[in-house]
Each structure stands twice: as C-alpha cells, then as structure tokens.
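**Student:** Structure for the following, please:
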Amino acid sequence: MSTRFLTVPGLAGSGPQHWQTIWEVQQPDFFSRIEQDNWDWPNREDWVERLQEIISKLTSPTVLVAHSLGCITVVHWAAKYSSPWIEGALLVAPADAELSKRLNFVEGFVPISFLPLPFKSIVVASTNDIYASIKRSQFFANAWGSEFINLGKKGHINAVSKLQDWPEGKDILKQLANSGFVGIK
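**Tutor:** A predicted model of the protein is given here:
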C-alpha cells in the first residue's frame, strides 16, 4: 500500500507559489490538503477538528506535511487524537504562537503542546525565520521527539523564500515514507 501525504497549511493557507501547493499539483494522486473554513482567523479547536475529520477517513498510511501554524495544529491534534494511519509528520517552520507578537490574533493555539509525538517526525527550521527562532525550533523538535534539520537562512520556508518545488524538502520527506512509498518526483 502506497504512502499518501496530507498537507496541513498554516495561516492564510498556502498560495500557488508555496511548495506545499506545488507538490499537490505535481502529484495529485499522492497529495491532498486539509482545507480550513477560515485561513485568516485561525481557531485551534476548528483547525484541529477539521484535521481529525479528514484523518478519521484515512484508509492508507499517511504522512502529514505541515507548515507554520499547521505544525502547531498537528501537535495539538496529536495531544487529543491518534490514528493508526499516521506514520509520520514533516513539520516545516513551526510558528511560535507563544512568543511571536505577529501571531497575537490566533485563537487557542497557546499553550503549545510539548507532548512527544507518537509517530516519526522531522522539524525543519531556518535561522532567519521571523515566526520562530532557530533555538525555539530546536526546542520544539526536542520536546516532540523529532529529528531536527537546520536549513540555514531560508526565511519562513514559504513562497517568499522562493524555494519553488523545494527539492531538498522532497528528499527530507522521503525519510518519513515507509517502504511502500512509490516515489516523489
């Protein structure tokens, strides 16, 4: 059974130039997306429940591919729910909802859950991310039991970072997929 990938965007969703969207367009048979009712005024309860709604319908091994506030959504989901289908999570540029003044309007995302994740995970961070320091991202990885990858200066690892289809990210994602994985182009 092939591994599938479920993207979990952050604040404002991921636009057409974001690597999450590009991956979905490149491989629609393997990638699907969580769609939230309100990308601009996030509410933890709503976002976590939507994630649970989609995960509860899974029928194949799945890796979560989260970005920014989507990462924080995943850890809150894992603190409340579980699924035998979730085999891993790629957590890219987790937004520090506790310390970032830029995220003061997000509802209910603090305190961030620091429980270890019950599946393999990798936190990928940048040294010049305006939404979380590299030290804080390393702290997240340690708390969640995640492998940690420092990309250097890549901003918030989003469309503004001009990563296009982010081949390095695809290589990292391959580490999370099981032996049934067909392949990422």
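
**Student:** make it CA atoms for all contacts and neighbour counts henceforth
**Tutor:** Noted.

**Student:** contacting residues for S146?
**Tutor:** Residues near S146 by Cα atoms under 8 Å, 6 or more residues apart in numbering: L117, K120, S121, I122, V123.

**Student:** Quick check: the gap between it and L6.
**Tutor:** 18 Å (Cα to Cα, to the nearest Å).

**Student:** Quick check: buried residues in stretch 81-100?
**Tutor:** Buried residues in stretch 81-100, counted by 16 or more other Cα atoms under 10 Å: 85-97.

**Student:** Then stretch 165-177?
**Tutor:** D165, W166, G169, L173, L176, A177.

**Student:** can I get those residues in TSV with distance to R33 and secondary structure?
**Tutor:** Formatted as TSV, these follow (distance: Cα to Cα, whole Å; DSSP: H, G, I helix; E, B strand; the rest coil):
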residue	distance to R33	secondary structure
D165	16	coil
W166	18	coil
G169	17	helix
L173	16	helix
L176	18	coil
A177	17	coil
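
**Student:** Following up with a second sequence; could you model it the same way so I can compare the two?
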Amino acid sequence: MNNSDSPTVVIVPGLRDHVADHWQTLLAEKLDKVVTVAPLEHDKLSLSARVAALDHVLSEVSGPVVLVAHSAGVMITVHWAALHDRPVQGALLAAPPDFSTPLPEGYPAREDLDSNGWNPTPLQPLPFPSTVVASHNDPLASYERVVELAEAWGSKLVDAGNVGHLNPASGFGYWPQAEELVEDLIRETAVLG
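**Tutor:** Sure thing, here's the model as predicted:
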C-alpha cells in the first residue's frame, strides 16, 4: 500500500480510544497513509462529539479514504454515514457492539448510551462498500445481531470465529487478518471507482 494513489486509511477507535497494543494501533504503524481519529478531551461518551471528530479528520484528508473502525468506532462510522455525504471508498467494520442491549460490567450503561445519542443504531444501507467482521463469542454483541447489522448495512460479512471482542482483552494485539481485509477492501473498491 505504498502507492501514491492508494487511499488514506482513517482509523476510527472505539470508546477506549488509542490503546498501544490494540490491533488498530499496530495496523496504523504498518501503513504509509494513515490518520487516527484523536481521543476526545471532553464529552467522551457523546456520539455527536465523536461523529464531529470523525468528520473533522475526513475534511482534512484529500483523495480516497478507507475507514477502519472497531467496536463503538463502527457505530460512530454508521451514524456519521447517516448524516454526511463525504466520499468514502470503503470501510472495515470490526466487532460492532449491540448498544440496544445491556453491556457487561465496565462498559457504559444502556441509559448512558441512550442519553448520549447512541441509540437507535442506523439500519439503512451504507453509501459505500463495507466489510463487517463478526465474532461468535463477542461479549458486546451476539453473532446473530452482527449478521443482522451487516445485512442492514449492505456489508460483506466475514465470520472471524471465536475471537471475543477482537481487543487486547480477547488476545488481540496484532491481528494479521486486519491488514489482509484492508488490502482486499482497497483492491475490490478500486475497481468500482
């Protein structure tokens, strides 16, 4: 992905923001053209603040963009797509959470998510090609719910097996498939463009 015509990869982290040993951080270190949405200083649980932060990053990128979102970053991405029409070449959406159900201890309560604008989840087709990665044992969403989301968004579904929430707590640090999926998405969507 060293080509000057290659898209800029925009990393959209979840609510935990930048984590040094997270696969998104490790992937960003391997890419030439990459920008990460910076952590918020205030209103960390505000969906509108997070959508605005993503839109700000995208407004500063020239040329094609591929989004790489994880967890709540997927929800930020789909809410952003429902509100904005900037061109996006494609998106990798890994381990989307189900914010319509109670989350495990240590995560925001449903009431807090509701009051900060996270629900309901947009269920219209995304205006760009996307790949959703689903886990069979994700504590933040059932496999069946992620399949429903992928279908609603018009996304290609990748069954990752039993990978938990695809985060360091689930044993992912480095996730070799991430780079392959991004490269596949870039190659497949370049043909469309």
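
**Student:** that older thread, with distance to S2 of the first structure as added columns, please give the buried residues of stretch 165-177 of the first structure in a markdown table.
**Tutor:** Listed next are these as a markdown table, based on distance: Cα to Cα, whole Å:
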| residue | distance to S2 of the first structure |
| --- | --- |
| D165 | 21 |
| W166 | 22 |
| G169 | 19 |
| L173 | 14 |
| L176 | 13 |
| A177 | 9 |
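
**Student:** got the contact list for the spatially most central residue of the first structure?
**Tutor:** Nearest to the mean C-alpha position of the first structure, by Cα atoms, centre = their mean, lies A66 at 1.2 Å. Shown in contact with A66 of the first structure (Cα under 8 Å, 6+ apart): T7, V8, P9, G10, V74, A89, L90, L91, V92.

**Student:** Could you give the secondary structure assignment for the fifth one?
**Tutor:** Spelled out, that is V74 of the first structure. The assignment at V74 of the first structure comes out as helix when based on DSSP: H, G, I helix; E, B strand; the rest coil.

**Student:** any idea what V123 of the first structure aligns with in the second structure?
**Tutor:** Aligned by TM-score structural alignment, V123 of the first structure pairs with V132 of the second structure.

**Student:** okay, now the residue opposite A159 of the first structure in the second structure once aligned: neighbour count?
**Tutor:** Applying TM-score structural alignment, one finds that A159 of the first structure aligns to P168 in the second structure. Counted with other Cα atoms under 10 Å, the neighbours of P168 of the second structure add up to 15.

**Student:** Tell me how far P168 of the second structure lies from Y174 of the second structure.
**Tutor:** In terms of Cα to Cα, P168 of the second structure sits 9 Å off from Y174 of the second structure.

**Student:** overlap in contacts of those two?
**Tutor:** D21, H22, W23.

**Student:** Quick check on the residues you listed: which are buried?
**Tutor:** Buried members of those, counted by 16+ other Cα under 10 Å: H22, W23.

**Student:** Strands - which of the shared contacts of P168 and Y174 of the second structure land there?
**Tutor:** Counting by DSSP state E, the shared contacts of P168 and Y174 of the second structure place none of their members in strands.

**Student:** Can you lay out the shared contacts of P168 and Y174 of the second structure as JSON lines showing distance to V35 of the second structure?
**Tutor:** Output for the shared contacts of P168 and Y174 of the second structure, formatted as JSON lines (distance: Cα to Cα, whole Å):
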{"residue": "D21", "distance to V35 of the second structure": "17"}
{"residue": "H22", "distance to V35 of the second structure": "15"}
{"residue": "W23", "distance to V35 of the second structure": "15"}
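
**Student:** This completes my enquiry, with thanks.
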